[in-house]
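Q: Mind looking at a prediction? Sequence and model below.
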Amino acid sequence: MQLDSRTGWFQGVRHCPSPNCNERPAGEISLLVIHNISLPPGEFGGGHVQAFFQNRLDVDQHPYFAEIAALTVSAHFLIERDGSITQFVSCLDRAWHAGVSCFDGRENCNDFSLGIELEGTDELPFSDAQYHALKTLTLALQRAYPQITLERMRGHSDIAPGRKTDPGPAFDWQRLRSGLTEQ
C-alpha cells in the first residue's frame, strides 16, 4: 500500500470514488478521525456503505435506508471486518465525514482531517484484521502527513461530543496506538 502524493490516492487498496467531497480550503492535513459504520445498523457486508457514500443506496433494500438516503456523506477510507480497505476520497480533498465538529479550538474538522470508517458498531469488538489494517494505514498516513501525531488521532465522539458516539467503547485506542510512533 503506497500513497501517490500527487493524487492523494493509495495504490493497493480498492478505489470507490465518492462525489461527496470538495477541495480543502488550505490543504492542511493534521487530524485523523476514527468512525464506525454499519448499514443497516448492526449488519456487516453487502456493499451498503459503499453505495451510501456514492449516493446509490437502494431504499427498497431496508427501511432504515429511506431515512438516510438523502444524506450526502463520505469518508476517506473504510476498513471492513476482513481488513480490506476502500478509499472513497483523495487525501488531498475534503471528505464529508465529521459534520459539525471542533478540535483544539478549531471548528469544521473536515477542513484539516482524514476520516477512517471502521465497519462496526459502538458495542461490538472490532476484528483483528481491522486493527492490523488500521495500524498499517495510519502509519502510511503519518509518513505522508507528519502533523498527524498520536495526540491528533481522535474519535468522532471527541470532535462532536454529545452528537456522535463512534467509534464507541468497543474501540481499543491502546491497541491502535501501540506500535505507532510520532513522526
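A: Nice, thanks for sending it over. Residues are numbered from 1 along each chain as shown.

Q: alpha carbons only for contacts and neighbour counts from here, please
A: OK.

Q: show me what contacts the residue of the chain most remote from its centre?
A: Seen from the C-alpha centroid of the chain, the residue lying at the greatest distance (CA atoms, centre = their mean) is Asp60, 26.1 Å away. Asp60 makes contact with Ala66, according to CA atoms under 8 Å, 6 or more residues apart in numbering.

Q: could you say which helix or strand contains the residue nearest in space to the middle of the chain?
A: Closest to where the C-alpha atoms of the chain average out (CA atoms, centre = their mean) is Ile116, at 1.7 Å. Element membership of Ile116 [criterion: DSSP states H and E] is strand 113-119.

Q: can you list the residues that contact that strand?
A: The contact list for strand 113-119 (CA under 8 Å, 6+ apart) reads 28-38, 44, 75-81, 91, 94-95, 97-98, 126, 130, 167.

Q: Report the buried members of those.
A: Buried subset of the contacts of strand 113-119 (neighbour count, 16 or more other CA atoms under 10 Å): 29-38, 44, 75-81, 91, 94-95, 97-98, 126, 130, 167.

Q: this is the other structure I want to compare:
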Amino acid sequence: MSIFDGWLPSAQRYDSPHYDARPDPADITLLVVHNISLPLGRFGGPHVSDLFSGRIDYNADPSFADLRGLKVSSHFFIRRDGRLIQYVSANDRAWHAGRSCFRGREKCNDFSIGVELEGCDFLPFEAAQYATLAALTMALCRHYPLTDVQGHEHIAPGRKTDPGPGFDWEVYRKLLHKKALDEPALAGVIAGLHVVKGLLQSQ
C-alpha cells in the first residue's frame, strides 16, 4: 500500500465532510482501532459509509434515530472481507475519537488516525480484517511517525467499549511483526510500536 497526500489509492474512497485541519500536521503518533456496524451486528450494508459521508437515511432503521445530528467520521473502514474504504485524508483530522485522553494528552483526534473495523463488541473479527489492518498499519508507519496503537476503549474508558473482547490484539501484533520481516527498513519502527491493550491514561 502506498499513500499520496494522505490517501491510499488502493482504498475505495468516500469523501466525508466531517473533518478539519490538525493543529500540528507533523504530530500524528497514535493509531486508534474502533468497531462499528449499522444496525448493530448487521454487516455489509451502506449505512456506515452513509453516516461518515453525511448522507445517512435516519428512517432506514429505528435505531438510527439516535444518530440524528451526529457528525462523525473515520479515516478508514475495514469491511468483514478485508476491503478498505477511506473517508478522510490521514493528513487531516477525522472526528472519530471524541472525548479522549492518551498519555496525559486530551483530544486524541488531534494526533491520531482512526480505523473502524466492521463488527461489534460481541463477535470475533475476520482473518481478512486483521490482514488488511496489519498492511494498513505498515503503510501508515512508512509515512507518519506512529508510536502507539490503542483501542477506542482504552483512550475513552467508561465511555467507549470498542473494539472490545472480540478483537485479538496478539493476532494483530504477530501479523505486524511477520510483515516487518519482509521489510527490513520498517523492522525497527514496528519493533518500537507500542501495541498495548489497556494502557492507562497516565502512562
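A: Sure thing, it's come through. Remember, it's a predicted structure, so these values are computed and weren't measured experimentally.

Q: TM-score for the pair, please.
A: Scored by TM-score structural alignment, normalised by the length of the first structure, the superposition of the two chains gives a TM-score of 0.95; 178 aligned residues with a CA RMSD of 0.9 Å.

Q: how big's the offset between the helix or strand following the strand holding Ile116 of the first structure and the second structure?
A: Next along the chain after strand 113-119 of the first structure, taking DSSP H and E as the criterion, comes helix 128-144. Compared with the second structure after the fit, helix 128-144 of the first structure shows a mean deviation of 0.7 Å (mean CA distance after the TM-score superposition for the first structure).

Q: Which other helices and strands does helix 128-144 of the first structure contact?
A: Contact analysis of helix 128-144 of the first structure by 3 or more CA pairs under 8 Å, 6 or more residues apart in numbering; DSSP states H and E lists strand 2-4, strand 77-79, helix 173-177 as its packing neighbours.

Q: deepest of the ones you listed, which one?
A: Sort those by mean neighbour count, taking mean count of other CA atoms under 10 Å, and strand 77-79 sits at the top with a mean of 25.

Q: and that strand, how far from the chain's centre?
A: 6 Å (CA atoms, centre = their mean, to the nearest Å).

Q: returning to that earlier point: closest one to Arg24 of the first structure among the helices and strands packed on helix 128-144 of the first structure?
A: strand 77-79 (16.7 Å; CA to CA).

Q: thinking again about what came up before, and of the helices and strands packed on helix 128-144 of the first structure, who's closest to Pro161 of the first structure?
A: helix 173-177 (17.2 Å).

Q: Would you quantify the distance from the equivalent of Ile155 of the second structure over in the first structure to Leu92 of the first structure?
A: Ile155 of the second structure is assigned Ile159 in the first structure as its aligned equivalent, the criterion being TM-score structural alignment. Noted for Ile159 of the first structure: a distance of 21 Å to Leu92 of the first structure, by CA to CA, to the nearest Å.

Q: Can you show me the helices along the first structure?
A: Counting by DSSP state H, the first structure forms helices over residues 48-53, 63-68, 128-144, 156-159, 173-177, given from the N-terminal end onward.

Q: Put together CSV for those, with distance to Gln87 of the first structure on each row.
A: Formatted as CSV, the entries for the helices of the first structure read as follows, by distance: least, CA to CA, whole Å:
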stretch, distance to Gln87 of the first structure
helix 48-53, 10
helix 63-68, 21
helix 128-144, 11
helix 156-159, 18
helix 173-177, 20
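
Q: Gln183 of the first structure: which of the ones you listed is closest?
A: In terms of CA to CA, the element of the helices of the first structure nearest to Gln183 of the first structure is helix 128-144, at 6.5 Å.

Q: Tell me which residues are up against the closest one.
A: Outside helix 128-144 of the first structure, the residues that touch it by CA under 8 Å, 6+ apart are 2-3, 5, 79-85, 118, 148-149, 175-176, 179-180, 182-183.
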